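Novice: Sequence first, predicted coordinates after that:
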Amino acid sequence: MADRVHGHLIGRAFLLGAACGGRSMAGPAAVALTAGPVPARGLSGTRARRLIAASALAELVADKLPGVPSRLAPPALAARLVTAGASAAALARRDGATAALPVLAAVSGALAAGVAGARWRAWAGRGALPPVAAAVLEDLAVVGAAAAAVRP
């Protein structure tokens, strides 16, 4: 039974990382917004949850703006990998599990989804879809992955 639960956590961590590969703040927002009661001070408090959620919403809007750098540019990709790993570590902690394998799964998911998302947007940019429509479809996939990842 423990192996199955652990495998389930690794799959959820991969999905959480994939969400971060699409939108870097999706994973932290999903974990923060589904956490149980927390102290009202520090980074785990209500203000921090609101800040993380606001950052995720701002990223959803900013992603649609022209001139946004590639998600595969080193700083953007590094941010996605870091938020994926941190989100998976928080998810593992919440589930009472060690974080090493979930973090590895999340970073792998972020890398895979980052590349897939960049290819999706490049394909859509060749006239297959209007850019905003492609971005909104990607947003839906990101939110779906993040929501599935934080379900117990």
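Specialist: Nice, thanks for sending it over.

Novice: contacts, neighbours, all on C-alpha from now
Specialist: Noted.

Novice: Mind naming the longest helix for this protein?
Specialist: helix 100-123 (DSSP state H).

Novice: what's the next secondary structure element after it?
Specialist: Counting by DSSP states H and E, the next helix or strand C-terminal to helix 100-123 is helix 131-150.

Novice: Could you report the separation of residue 126 from residue 45?
Specialist: 44 Å (C-alpha to C-alpha, to the nearest Å).

Novice: if I pick residue 70, what's in contact with it?
Specialist: 76, 118 (C-alpha atoms under 8 Å, 6 or more residues apart in numbering).

Novice: sec struct for it, please.
Specialist: Following DSSP: H, G, I helix; E, B strand; the rest coil, the label given to residue 70 is coil.

Novice: So it versus residue 86, what's the distance?
Specialist: Distance, residue 70 to residue 86, using C-alpha to C-alpha: 22 Å.

Novice: Against that first model, consider the following:
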Amino acid sequence: MTDHVLLRAAVLGAAAGARSATPLAALAQRRGGPVRILATLAAAGELVVDKLPGTPSRLEPGPLGGRIVLGALAGAVLARRAGAGVVAPALIAAVAAVAASHAGASWRAYASRSGFGTPGALAEDAAAVIAASIAAEGALVHSS
């Protein structure tokens, strides 16, 4: 297994910690049909729901568990496509999802306290989408 796959899995896991459906949507962009459409709709819906006042904290057991599972799934899908074993990338992505969930919650709390709640959330959206897109396409590491 290459370090490139592990790095990409970690980035996808971190993106899942920010926006759980985004990594799978990024991976689905290479596919056509219903998978791509459903994954994109799920990710877009999450971008909206995340801003609603009744949305639970990402650190509650249910939302955190979902981020862990979806991050691990994204890492496994990526590894499978690369012809690598899935266990290590899935575990790395899951750990990255936990770390990014905590970092994102801290970021959002700071942004809200500073009066930049919505812009902070939008910045996190952008970071998650960009990171997941780059990791899904394999543009993180230049291969010689």
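Specialist: It's in. Nothing here was measured: the structure is a model prediction, and the numbers come from that model.

Novice: Could you quantify their similarity as a TM-score?
Specialist: Once superposed, the chains reach a TM-score of 0.91 (TM-score structural alignment, normalised by the length of structure 2), with 138 aligned residues with a C-alpha RMSD of 1.2 Å.

Novice: ok, average deviation of the longest helix of structure 1 from structure 2?
Specialist: Mean deviation of helix 100-123 of structure 1 relative to structure 2 after superposition (mean C-alpha distance after the TM-score superposition for structure 1): 0.6 Å.

Novice: Which residue range of structure 2 does that helix align onto?
Specialist: Using TM-score structural alignment, the residues of structure 2 aligned to helix 100-123 of structure 1 are 87-110.

Novice: one step back: can you give me the buried ones in the longest helix of structure 1?
Specialist: Neighbour counts over helix 100-123 of structure 1 (16 or more other C-alpha atoms under 10 Å) mark 101-115, 117-118, 121 as buried.

Novice: How about stretch 44-57 of structure 2?
Specialist: Buried residues in stretch 44-57 of structure 2 (16+ other C-alpha under 10 Å): 46, 47, 50.

Novice: corresponding residue for the last one in structure 1?
Specialist: Residue 50 of structure 2 maps onto residue 63 of structure 1 when the alignment is built from TM-score structural alignment.

Novice: List the contacts of its match.
Specialist: With C-alpha under 8 Å, 6+ apart, residue 63 of structure 1 has these contacts: residue 135.

Novice: For the residue nearest the centre of structure 1, identify the helix or strand it belongs to.
Specialist: Structure 1 has residue 20 as the residue nearest its centroid, 2.5 Å off, counting by C-alpha atoms, centre = their mean. Element membership of residue 20 of structure 1 [criterion: DSSP H and E] is helix 2-22.

Novice: Let me know the secondary structure of residue 52 of structure 2.
Specialist: Quick answer, by three-state DSSP: residue 52 of structure 2 is coil.

Novice: Ignore what I typed, I meant residue 20 of structure 2.
Specialist: Per three-state DSSP, residue 20 of structure 2 ends up coil.

Novice: isn't residue 32 of structure 1 right up against residue 52?
Specialist: Yes - with contact defined as C-alpha atoms under 8 Å, residue 32 of structure 1 reaches residue 52; the gap is 7.4 Å.
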